[in-house]
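*Asks:* build me a structure from this.
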Amino acid sequence: MTPTATGIAPTTNTIQTPPPTPQPKIEVFAKLGPRYDEILTPEALSFLAALHHRFAGRRHDRLSDRMHRRFEIGKGHDPTFRADTAHIRDDADWRVAGAGPGLEDRRVEITGPTDPKMTINALNSGARVWLADQEDATSPTWKNVIEGQLSLYDAIRGQLQFTSPEGKEYRVTAERTPTIVMRPRGWHLVEQHMQFTDRSGRSMAASGSLVDFGLYFFHNAAQLIENGVGPYFYIAKLESSEEAKLWDDIFTFSEKYIGIPHGTIRATVLIETLPAAFEMEEILFEMRDHIAGLNAGRWDYIFSIIKNYRGRGARFVLPDRSEVTMTVPFMRAYTELLVKTCHKRGAFAIGGMSAFIPNRRDPEVTAMAIEKVSADKKREAGDGFDGTWVAHPDLIPTAKAEFDAVLGDKPNQVDRQRDDVHVKAADLIDVHIGRPITAKGVHDNVSVGIRYIEAWLRGLGAVAIDNLMEDAATAEISRSQIWQWIHQDRTIEDGTPITREYVEGLITRTLEEVTRFEGDRFDDAAEIFREVALGEDFPAFLTLPAYSKYLVDGQ
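*Replies:* The predicted model follows:
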């Protein structure tokens, strides 16, 4: 080493350049079908990565809150209206954004999955709004998730066509098509064919909610605005105003990301969980810049009550599913409170879906369905709802007639205040109906549950069974009632205990009753049903184990 003038050798400093911080990314781990690259573009995946980077952690926090809340109810702490948000409910001055363009008249909305055939049928239906359902009416196979996005992409651009395997051609022929309101999956569901890696290098399955919302919004928001409407969403399974705030922040971020005005997005939130029923005003408040209204999601609401009170004793046991109608007191309290809350804040109140559907080959079944649906929609219109759901195009005239009779030429009745409604917390959890559990009710739950799950495993999310439209929510009622009846030592009318052994006999009977065919999934469906209805533990959603075991490619 050469000395310096001071006799001290210089120190050589090597500057270590730190490795670059990994950027958040979304990767696809599934086969790509025709045109999948039009949806899974690098730009769209970058947007999904940005959504996950900012919001995936909060999603996990909110799911943890749900578990804590269910635990507290299970311990005996009944839900009630929150004291810490009373100032929001007491402030009479605030209002929500309300209807966006194309949502001013929602008197009849048709619901259904997003495959090409059902998309075209919905667009030709004559309904005012189409709930394009990527949630309970869609089995989340990889094919359904991405090809549903392709159907919507083409429909929004007026280029959707479909030819069935039998050669029948389907085209959009309606002069006026419904306004599309897309429903992404709930917070609890993941998309295991896509993986998010954060800046620390940690990887996890993508959120089904963010994938469905993000792909649809990124590709279609600008085109929808050009079409004179906007990016509209139905938001499912919310349980708190904190969850609503999370969605509102996602909307604000997304609007900024693509450069559209704040408030362009409009959401309609389904009040379909018991905790959310106690926070309707708070949910509206947290989403006030983006929300158009609330919907009474009746089937998931019944499921939520069973789920939360499944271990709280005989007082909270419901009878046969067919006896839990919209006219029983606790369901009346929930829907009347929803209408009152919405109209107080300038929001739309949208009614739910009667499960009865027509059968074009059976006039007697069709007549009964029309009679039942007519009574249901007459009640909703009379109660102040601004619109309602149907699951079949043939029911649109029936539903429309009942709302026309109340609305006339008015697009809605948001101005109708329900000051006569006074719902207490106890009213929402007074579930006593006073009807027995029947042998038929137990059998039907087992039979419908297995037959629906079988179809779901084959990629069908909305299924006509015994002249009723079944989806994931109604299947949840079927299996959760079985679980509760067993664990609460219930009996049928003749005193026969409802035990695991009794239900096992019904599972065997169901497998003997169904018509088997090549490629059916009845054996797999029976195993899933056993797990979610007969197990000691109660899975929060039957779709969670069914998805991870059977719908993830490569397993």
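*Asks:* from here on, just use CA atoms for contacts and neighbour counts.
*Replies:* Will do.
*Asks:* which residues touch Y452?
*Replies:* 463, 465, 470-472, 475 (C-alpha atoms under 8 Å, 6 or more residues apart in numbering).
*Asks:* can you tell me which two in those are farthest apart?
*Replies:* Pairwise distances across the contacts of Y452 peak at 12.7 Å for I465 and A472 (criterion: C-alpha to C-alpha).
*Asks:* what about the two, which has more around it?
*Replies:* Set side by side, I465 and A472 show unequal neighbour counts under other C-alpha atoms under 10 Å, the larger going to A472 at 25 against 14.
*Asks:* quick check: the gap between the more buried one and V421.
*Replies:* In this structure, A472 and V421 are 32 Å apart, going by C-alpha to C-alpha, to the nearest Å.
*Asks:* ok, S322 next?
*Replies:* S322 is 26 Å from V421, where distance means C-alpha to C-alpha.
*Asks:* those two: who's more crowded?
*Replies:* The residue with more neighbours, out of S322 and V421 and counting by other C-alpha under 10 Å, is V421; that gives 13 against 8.
*Asks:* how distant is the host helix or strand of D154 from the center of its chain?
*Replies:* When secondary structure is defined using DSSP states H and E, the element that contains D154 is helix 142-156. When C-alpha coordinates are averaged (C-alpha atoms, centre = their mean, to the nearest Å), helix 142-156 and its chain have centres 17 Å apart.
*Asks:* return the set of buried residues in it.
*Replies:* Of the residues in helix 142-156, 142-153, 155-156 count as buried by neighbour count, 16 or more other C-alpha atoms under 10 Å.
*Asks:* which other helices and strands contact that helix?
*Replies:* For helix 142-156, the elements it packs on are helix 36-39, helix 116-123, helix 208-226, judged by 3 or more C-alpha pairs under 8 Å, 6 or more residues apart in numbering; DSSP states H and E.
*Asks:* which one, of those, ends up nearest to G293?
*Replies:* For the helices and strands packed on helix 142-156, proximity to G293 was assessed by C-alpha to C-alpha; helix 208-226 is nearest, at 18.3 Å.
*Asks:* who are the packing partners of the closest one?
*Replies:* When contacts are defined as 3+ C-alpha pairs under 8 Å, 6+ apart, helix 208-226 sits against helix 42-74, helix 142-156, strand 190-197.
*Asks:* run this one through as well so I can compare:
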Amino acid sequence: AHELLVRGSGAYFYLPKLEHHTEAGLWNDVMDYTEDALNLARGSLKCTVLLEHILLSYQIDEVLYALREHIVGVNAGRWDYLFSVVKKFRTQMSTPLPDRAQVSMTVPFMRAYTELLVKTCHQRGAHAMGGMAAFIPNRRDAEANTAALAKVRADKLREATDGFDGTWVAHPDLVPTALEVFAAQLGDKPNQKDRLRPEVSVTGDQLRDFSVPGGTITEAGVRNNISVALQYIESWLRGAGAVAIFNLMEDAATAEISRTQLWQWLHHPLARLDDDRPLTPALYTQLADEEQAKVGHLDAVKLAAARQLLDALVLADDYAEFLTVKAYDQL
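*Replies:* Here you go, the predicted structure:
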């Protein structure tokens, strides 16, 4: 840490998965203790908090205060945030969420939390960081790349226009697109923390209104969740925690929302596909068999174990808090 500071840098951390501001207070104590132990000036260690849990969206002020000597910004998560929504409110939702591809950052409850994030951070002098663009370019498919880059550009334009100060991307090839969009918005300024967004007023009810206008559950959405969950769990069991699936860089968050949606669709009394079929265990099994066959090139033993785990997670009456806890039994 001393050497990094001499070089004009520092020891920087990001803090994921927080659910309550008291956890931020614990991390503040850890960093204070470390600075004292290493004879570093207070505030030498810096951090960014990932806002990826719905309960934490009610406590942004408290998080910023708890970490006030260390925090530089808050980052907007997506899949983990959606995962937390279903996990925490699964028994209280009047209707289940639709295909996760339809739950974009512009649906009302997602937009509410990102606008609240920007407003609160800027009021407290912290940076608001946009979410991850997970697209992985395929240099053998120019047409697909063009379409995906257009979506990345639109997403980063929304972030920059909303007041975010920067953003994340999963691949170096996306950096020029993100830089171009933010440079056009910021000009010569390093950030736009001066935009305090006084016009934004987000209520707790807006954060908890999970309706998605026009949202549907489709067979394609069910298949995608099954396939992504199987491929990710197989990869995780082989020791890889991040993996490219369908040209997207996926981590445990995507597998969690995928299997969580499957569980909700199987158990919610009002869950129906857009052709009015319920997702029954028999239909799930049929689709899972077909999707598993499509990825038969993967490690056969690990894929079989992934399927067994996915079945156990989504068909059980009791919801499992984290798939990785169950997956450790397979290691």
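*Asks:* that older thread, so the helix holding D154 of structure 1 aligns onto which residues of structure 2?
*Replies:* The alignment of helix 142-156 of structure 1 onto structure 2 (TM-score structural alignment) finds no residues at all.
*Asks:* rewinding a little: nearest to M182 of structure 1, of the helices and strands packed on helix 208-226 of structure 1?
*Replies:* If you check each of these against M182 of structure 1 by C-alpha to C-alpha, helix 142-156 wins as the nearest, at 9.0 Å.
*Asks:* so where do the strands sit in the stretch 301-450 of structure 1?
*Replies:* If you assign secondary structure with DSSP state E, counting those that start in this stretch, the strands in the stretch 301-450 of structure 1 sit at 348-350, 388-390.
*Asks:* ranking the ones you listed by burial, who's on top?
*Replies:* Mean neighbours per residue, mean count of other C-alpha atoms under 10 Å, is largest over those for strand 348-350, with a mean of 31.
*Asks:* counting contacts, what elements does it pack onto?
*Replies:* The elements that strand 348-350 of structure 1 packs onto, with contact taken as 3+ C-alpha pairs under 8 Å, 6+ apart, are strand 291-296, helix 329-344.
*Asks:* in structure 1, what residue corresponds to Q192 of structure 2?
*Replies:* With TM-score structural alignment as the criterion, the equivalent of Q192 of structure 2 in structure 1 is Q413.
*Asks:* for that match, give its distance to K377 of structure 1.
*Replies:* As it turns out, when the distance is counted by C-alpha to C-alpha, Q413 of structure 1 lies 15 Å from K377 of structure 1.
*Asks:* please apply the same query to P436 of structure 1.
*Replies:* Distance check for P436 of structure 1 against K377 of structure 1: by C-alpha to C-alpha, it reads 27 Å.
*Asks:* who's more crowded, the two?
*Replies:* For P436 of structure 1 and K377, the more surrounded residue by other C-alpha under 10 Å is K377, and the numbers stand at 27 against 15.
*Asks:* now do H87 of structure 1 against E169 of structure 1, distance only.
*Replies:* Computed with C-alpha to C-alpha, the distance linking H87 of structure 1 and E169 of structure 1 is 57 Å.
*Asks:* meant to ask about W130 of structure 1
*Replies:* Here the criterion is C-alpha to C-alpha. By it, W130 of structure 1 lies 21 Å from E169 of structure 1.
*Asks:* need the counterpart of T91 of structure 2 in structure 1.
*Replies:* The pairwise alignment with structure 1 assigns T91 of structure 2 to G311, based on TM-score structural alignment.
*Asks:* what's near enough to touch its match?
*Replies:* When contacts are counted by C-alpha under 8 Å, 6+ apart, G311 of structure 1 touches 74, 484, 487-488.
*Asks:* what's the closest of those residues to N121 of structure 1?
*Replies:* When these are compared for distance to N121 of structure 1, the smallest value, 38.5 Å, is given by Q484; criterion: C-alpha to C-alpha.
*Asks:* which stretch among the helices and strands packed on strand 348-350 of structure 1 comes nearest W247 of structure 1?
*Replies:* Nearest to W247 of structure 1 among those is strand 291-296 (10.5 Å), distances taken as C-alpha to C-alpha.
*Asks:* circling back to that earlier point, in helices, which of the contacts of Y452 of structure 1 appear?
*Replies:* The helices in this structure, assigned by DSSP state H, contain 472, 475 from the contacts of Y452 of structure 1.
*Asks:* columns distance to N121 of structure 1 on top of the contacts of Y452 of structure 1, output as JSON lines?
*Replies:* Putting these into JSON lines (distance: C-alpha to C-alpha, whole Å) gives the following:
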{"residue": "V463", "distance to N121 of structure 1": "16"}
{"residue": "I465", "distance to N121 of structure 1": "20"}
{"residue": "E470", "distance to N121 of structure 1": "18"}
{"residue": "D471", "distance to N121 of structure 1": "18"}
{"residue": "A472", "distance to N121 of structure 1": "21"}
{"residue": "A475", "distance to N121 of structure 1": "25"}
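*Asks:* tell me the buried residues in the longest helix belonging to structure 2?
*Replies:* Residue-count comparison of every helix in structure 2, with assignments taken from DSSP H, identifies helix 142-162 as the longest. Within helix 142-162 of structure 2, the residues scored as buried using 16+ other C-alpha under 10 Å are 145, 148-149, 152-153, 155-160, 162.
*Asks:* how near is L15 of structure 2 to E321 of structure 2?
*Replies:* As judged by C-alpha to C-alpha, L15 of structure 2 and E321 of structure 2 stand 20 Å apart.
*Asks:* repeat for Y58 of structure 2
*Replies:* 21 Å.
*Asks:* of the two, which one has the most company?
*Replies:* Here Y58 of structure 2 and E321 are compared on neighbour count by other C-alpha under 10 Å; more neighbours surround Y58, at 19 against 14.
*Asks:* what sits against the more buried one?
*Replies:* When contacts are counted by C-alpha under 8 Å, 6+ apart, Y58 of structure 2 touches G204.
*Asks:* ditto for V328 of structure 1
*Replies:* Applying C-alpha under 8 Å, 6+ apart to V328 of structure 1 gives the contacts I433.
*Asks:* of all pairs in the buried residues of helix 142-156 of structure 1, which one is the farthest apart?
*Replies:* Longest span within the buried residues of helix 142-156 of structure 1, C-alpha to C-alpha: W142 and I156, 21.5 Å.
*Asks:* before we move on, which element is the residue of structure 2 positioned farthest from its centre in?
*Replies:* Computed with C-alpha atoms, centre = their mean, the residue of structure 2 farthest from its C-alpha average is N39, at 35.8 Å. For N39 of structure 2, there is no enclosing helix or strand under DSSP H and E.
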